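Novice: Next comes the sequence, and after it the predicted model I'd like to discuss.
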Amino acid sequence: MNLFAEFSARIVDMVQALGLKTASGEPLDMARVAVELPRDVNHGDLATNAAMVLSKAVGTNPRQLGEQLAAELAKDPDVSEVSVAGPGFVNIRLADGFWQARLRDILAAGTDYGRSKAGAGRKINVEYVSANPTGPMHVGHCRGAVVGDALANLLAFAGSEVTKEYYINDAGAQIGVLAQSAFLRYREALGEDIGDIPAGLYPGDYLVPVGQTLADRFGRALLEKPENEALALVSDETIDAMMGMIREDLAALNVHHDVFFSERTLHADHAKAIRSAISDLTLKGHVYKGKLPPPKGQKPEDWEDREQTLFRSTEVGDDIDRPLVKSDGAYTYFAADVAYLKDKYARGFNELVYVLGADHGGYVKRLEALARAVTDSQVELTVLLCQLVRLLRNGEPVKMSKRAGEFITLRDVVDEVGRDAIRFMMLYRKNGEPLDFDFAKVTEQSKDNPVFYVQYASARCYSVFRQTKEHLGLDRPDRAALSENTHLLTDPGELALIRKLAEYPRVIEAAAQAMEPHRIAFYLYDLASSFHAHWNRGTDNPDLRFVRVNESTLTVARLGLVQAVSDVLTSGLAIVGAEAPEEMR
């Protein structure tokens, strides 16, 4: 139950029951009516702007309309107090019984509490990572991997049908360089002294085992084949090896894709898929022969001063028209994008999400324009850009990895701090903002380390049940028993904790709508903070402790609150992609 949506609906019903209409007798437009948390918690549990946004249409002042709505709200049995503040904000305080009933709802739903149908009917493709298969994952891929994966988890939890997709960039010049680099390592595995790796090739040691595998499989046979034939075989073997390494690196981060889409399939059979996609755009009037004007500033790689086949992208929102065919007759990289987007549309997706690095900012308008042209604006496209991550150790930059040759590998980071710390901290700042990741801080056991603080709250929940067994000899009660006496939970700290739990469905729906998975990490930290604060109150005041040795009925009621906190922490951490531990070591 999204209590904010619930009370919005109640207010709409009240407006209708009061017979409020516009001055001309038309029904009121309720679209701008909102129910939110009040700015000051001392004002109540909820606040609505209904009087503010409806008063002009009704023909009265906001304060008077606010008083009228407050009088009606006061009749609601779930409402204990209503007041009108300022020019007409209506503040609502809810009865203890309302919150106690919400706790029963949470216990009945378990870790499914907050799961929504708000996204029903949305078939969403979330493409993320999509790194070139030219080496192991590096830390630059990490943030996009986490943001994309957590977003997909969030959208699915909010009711959408979601596919997690990885686009394998296994066509183009970089694959030729990869094949040459692996062939060099193959010769090395056969005993040849290859000397220093030539400039322009991939120098990382990660290609050494690939060379050995090629030597074991082919012996010296590749040396006897024409170069293009040998490199084609090496390319296939190396891409498979690199993708195997990438899958392992992603799995170490708890990232698992549903689909791995190969760019080479678009170029198969004389680029049939690309030709078909361009033909479709041509029939729609989006393709023409022409010249592009010289670009201002730096020239893009695909600009040529000649008549060429162009996508009329400026008519669908882009800054410039885009070339589709190179001077040598080969298709541009963008032409493959056309075919790929068409393929996604043909698979039935009505929303496409691309999670890209900050250096891909120039792709946003061209992808949006492409979606409008290919799908006749039937598909909604969203591009999320992930800003850079700076790795630090006690405030100092971390050095590069020798194994990779040029960068810090994702696996290096996972092995040192663990996947949970990485996933949580990569979400503990909005994706569009730069992020500092300090190895020392993310392994620190303190409130200043958000992932520790949240997981410690989970471990504390489990410790309460162990204490109950130890001190009362009471096994973990079932959920029905935990729900029986929620009316005993009347302490302000207990009710405040239930209020925080009750926010979760709204957080889920709002985060999914905005495509902002970082909101889940922020909420979990706030929930953990509320739980720890109440725990500390029990340290100072034994009457507030969860386990009361001589009051088993009250203890079981409080265990219900602990179980609810545990459920929501487990649910939220699962969306983040982290564990909810039973104990901290």
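Specialist: Yes, it's here. Residues are numbered from 1 along each chain as shown.

Novice: Please make it C-alpha for all contacts and neighbour counts, starting now.
Specialist: Fine.

Novice: so which helix or strand takes in the spatially most central residue of the chain?
Specialist: Nearest to the geometric centre of the chain sits residue 151, at 2.2 Å (C-alpha atoms, centre = their mean). In this structure, residue 151 sits in helix 139-157 according to DSSP states H and E.

Novice: Show me what that helix is packed against.
Specialist: strand 123-128, strand 161-168, strand 351-357, strand 389-393, helix 410-417, helix 419-426, helix 504-514, helix 552-576 (3 or more C-alpha pairs under 8 Å, 6 or more residues apart in numbering; DSSP states H and E).

Novice: any chance of these in a markdown table, with mean neighbour count and distance to residue 180 too?
Specialist: As requested, the helices and strands packed on helix 139-157 are exported to a markdown table (neighbours: other C-alpha atoms under 10 Å; distance: least, C-alpha to C-alpha, whole Å):
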| stretch | mean neighbour count | distance to residue 180 |
| --- | --- | --- |
| strand 123-128 | 24 | 28 |
| strand 161-168 | 20 | 19 |
| strand 351-357 | 22 | 27 |
| strand 389-393 | 16 | 31 |
| helix 410-417 | 16 | 25 |
| helix 419-426 | 23 | 34 |
| helix 504-514 | 19 | 44 |
| helix 552-576 | 23 | 39 |
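
Novice: what's the closest of those to residue 237?
Specialist: Nearest to residue 237, of all the helices and strands packed on helix 139-157, is strand 161-168, at 14.7 Å by C-alpha to C-alpha.

Novice: so residue 197 makes contact with residue 207?
Specialist: No - the pair residue 197 / residue 207 is not scored as a contact, 11.6 Å apart, by C-alpha atoms under 8 Å.

Novice: Comparison target, given below:
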Amino acid sequence: MNLFTDIRSLVIDSLTAMTGEGALPEGLDFANVAVEPPRDAAHGDMATNAAMVLAKPARMKPRDIAEALAAKLAADDRVTSAEVAGPGFLNLRLAPGIWQNVVKSVLDAGTDFGRSETGAGKRVNVEYVSANPTGPLHVGHTRGAVFGDALASLLAYAGYDVTREYYINDGGGQVDVLARSVYLRYLEAHGQEVAFADGTYPGDYLKPVGQALKDKAGDAYVGKGEDVWLAEVREFSTDAMMALIREDLAQLGIEMDVFYSEKSLYGTGKIEAALEALKSKGLIYQGVLEPPKGKKPDDWEPREQTLFKSTDHGDDVDRAVMKSDGAWTYFAPDIAYHYDKVERGFDELIDIFGADHGGYVKRMKAAVSALSDGRVPLDIKLCQLVKLFKDGQEFKMSKRAGTFVTLRDVVDAVGPDVTRFMLLTRKNDQGFDFDLDKALEQSKDNPVFYVQYANARICSTLRKAAEQNIAADDATLAGADLGLISDPAQLAVAKKLAEWPRQVEIAARTHEPHRVAFFLYDLASELHGLYHQGKSNEGLRFVNESSQSATHANLALARAVSVVISAGLGILGVKPAEEMR
């Protein structure tokens, strides 16, 4: 049930009727006609821009269209008034029974209320985290992990067939550095003194890996050159790091469907096949790139390279895929990886990158556009940096990692649910200051507490009702006399519930899961406001000792809020709280 979609259909039907009557010219496009909540709730329940967007193509005054449309809409039983405002906006008020029926719809559908078929089963690949397998996940990875996982859940809720994927960057030189670092810990496990050279990884997290390597290989690698141990230690170390990363992700309740190895692209013909696909389209050529911006002429040595004509697909400059010495650039395996995604039949691709990958966006979009002939859209979301604060000071370092704050540091400090919710209270492209103390604060200013407290308050009320032998199961509440939900404060809660399906569709369409967190905060605010009004108005109390009918109606409204909060928190990967301690 999406009430806004229903009323929009009413508007479109009315406009179609006006066209048939000659009140509007034939051939108008109604695609941009919208129905949404008004900016000011005092103006009505819903507003439509129909007259404003149709005035120019219809060559009519918007107010004339609005007045004629208002008369059509007011004839429908669902609409109690249709008022023209300003130059031609149309504000609608709906019958109370419409909002009361929303409560029943929530209770009948449960947490499926708000699910939609917007995605129509389209296959979408969401790639996120994809950290180099050289150490534990840090706080920056945490934000990308939470954002990507919530987005995947949101899309699944909206009817998409979602694959969660992690791209293991195990094909580059950084994994050789990991292997050398583990080798030093391996020697240390044999009692040798070691020194970490610049560029190696000195974190304590590699100590157990070095010990495990000793347990497996004994002294077989001691005193031997890299030609003996590098390849084997590289594979051993990568496996160990990926096991650590999987454990980190499990701390946040994240499970991937696919772990895709970059290394699997090398020596298998997959890179060559992807570039051949581009070459067949006339997009691969030999050439010399212009000097990078900011380089002085004497710093630049032009070399002929194999280039991808990415400018044909929206990039600023063409990009090298093979160096003059015949080695692949970093871009080449990424092209092959995305070609593999296209070949796997996905209808849409989403990549979640860190803030430092902004320069990679256009070239990657160009590659996917070229490889799929524009059929498969690629959306790249950049997650900006997170700064952690504790006791008023920036929290900068993990002793275990050596140089950064880890995912586990954050989860250990505030728990997985708080971590997830808090990181989703900002849009992904905005920087985020994460105050660990405020995240645990019990106040309205802490959004996760405020939302969880609303759900816990409802659960507590339902438990108390049961203790008083008041039937409060969903079936009973759905059959309550919901016509008793008539006070403006009650209807405000029901109206907010009605927005949930619309918010799901908007958030899924824009790939913005933070909208879910914002909505839950607003819904919780309406619930808390109603609860406090009940202190002075007996008719609004969830348990009304004077009327069992009123009690069932009020409990039905409260329970509907809990259902929607639970659905929203489920998308965010947060467990609803049934009591606060």
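Specialist: In hand now; what should we look at? None of these values were measured; they are calculated from a predicted model.

Novice: Work out the TM-score between the chains.
Specialist: For this chain pair, the superposition-based TM-score is 0.96 by TM-score structural alignment, normalised by the length of structure 2; 578 aligned residues with a C-alpha RMSD of 1.7 Å.

Novice: what residues are up against the residue nearest to the centre of structure 1?
Specialist: Residue 151 of structure 1 sits next to 512, 515-517, 575 when contact means C-alpha atoms under 8 Å, 6 or more residues apart in numbering.

Novice: Let's see that with 10 Å instead.
Specialist: With contact set as C-alpha atoms under 10 Å, 6 or more residues apart in numbering, residue 151 of structure 1 has these partners: 126, 145, 157, 162, 164, 353, 355, 511-512, 515-518, 520, 575-576.

Novice: can you check residue 220 of structure 1 too?
Specialist: Taking C-alpha under 10 Å, 6+ apart, one finds 186-187, 190, 214 in contact with residue 220 of structure 1.

Novice: just the helices in the stretch 451-585 of structure 1 please.
Specialist: 479-483, 492-502, 504-514, 518-540, 552-576 (DSSP state H, counting those that start in this stretch).

Novice: For burial, what's the neighbour tally of the equivalent of residue 408 of structure 1 over in structure 2?
Specialist: With TM-score structural alignment as the criterion, residue 408 of structure 1 lines up with residue 405 in structure 2. Neighbour count of residue 405 of structure 2, defined by other C-alpha atoms under 10 Å: 22.

Novice: Pretty sure residue 405 of structure 2 sits against residue 140.
Specialist: Yes - Residue 405 of structure 2 lies in contact with residue 140 (C-alpha atoms under 10 Å); the separation is 8.8 Å.

Novice: so what's in contact with these two at the same time?
Specialist: Any residue near both residue 405 of structure 2 and residue 140 by C-alpha under 10 Å, 6+ apart counts here, and that gives residue 387.

Novice: now the helices for the stretch 201-350 of structure 2?
Specialist: Counting by DSSP H, counting those that start in this stretch, the helices of the stretch 201-350 of structure 2 are 207-217, 226-251, 270-279, 331-343.

Novice: Tell me which of those helices is the most buried.
Specialist: helix 331-343 (a mean of 20; mean count of other C-alpha atoms under 10 Å).

Novice: Superposed on structure 1, what's the mean shift for that one?
Specialist: Following superposition, helix 331-343 of structure 2 is found to deviate from structure 1 by 0.6 Å on average (mean C-alpha distance after the TM-score superposition for structure 1).

Novice: Who are the packing partners of that helix?
Specialist: Packing partners of helix 331-343 of structure 2 (3 or more C-alpha pairs under 10 Å, 6 or more residues apart in numbering; DSSP states H and E): strand 123-127, helix 270-279, strand 319-322, strand 348-354, helix 361-371.

Novice: which residues does the residue of structure 1 most remote from its centre contact?
Specialist: Centroid-distance maximum for structure 1: residue 224 at 49.7 Å, with C-alpha atoms, centre = their mean. Residue 224 of structure 1 makes contact with residue 230, according to C-alpha under 10 Å, 6+ apart.

Novice: And for residue 391 of structure 1?
Specialist: 139-140, 397-399, 408, 413, 435-439.

Novice: Farthest-apart pair in those, please.
Specialist: It's 399 and 435 that sit farthest apart of the contacts of residue 391 of structure 1, by C-alpha to C-alpha, at 17.3 Å.

Novice: Would you mind telling me which of the two has the busier surroundings?
Specialist: Between residue 399 of structure 1 and residue 435, counted using other C-alpha under 10 Å, the more crowded position is residue 435 (20 against 11).

Novice: What is the aligned counterpart of the more buried one in structure 2?
Specialist: Using TM-score structural alignment, residue 435 of structure 1 pairs with residue 432 in structure 2.

Novice: And for its match, nearest residue in space, chain neighbours not counted?
Specialist: residue 386 (4.9 Å; C-alpha to C-alpha, 6 or more residues apart in numbering).

Novice: No further queries at this time; thank you.
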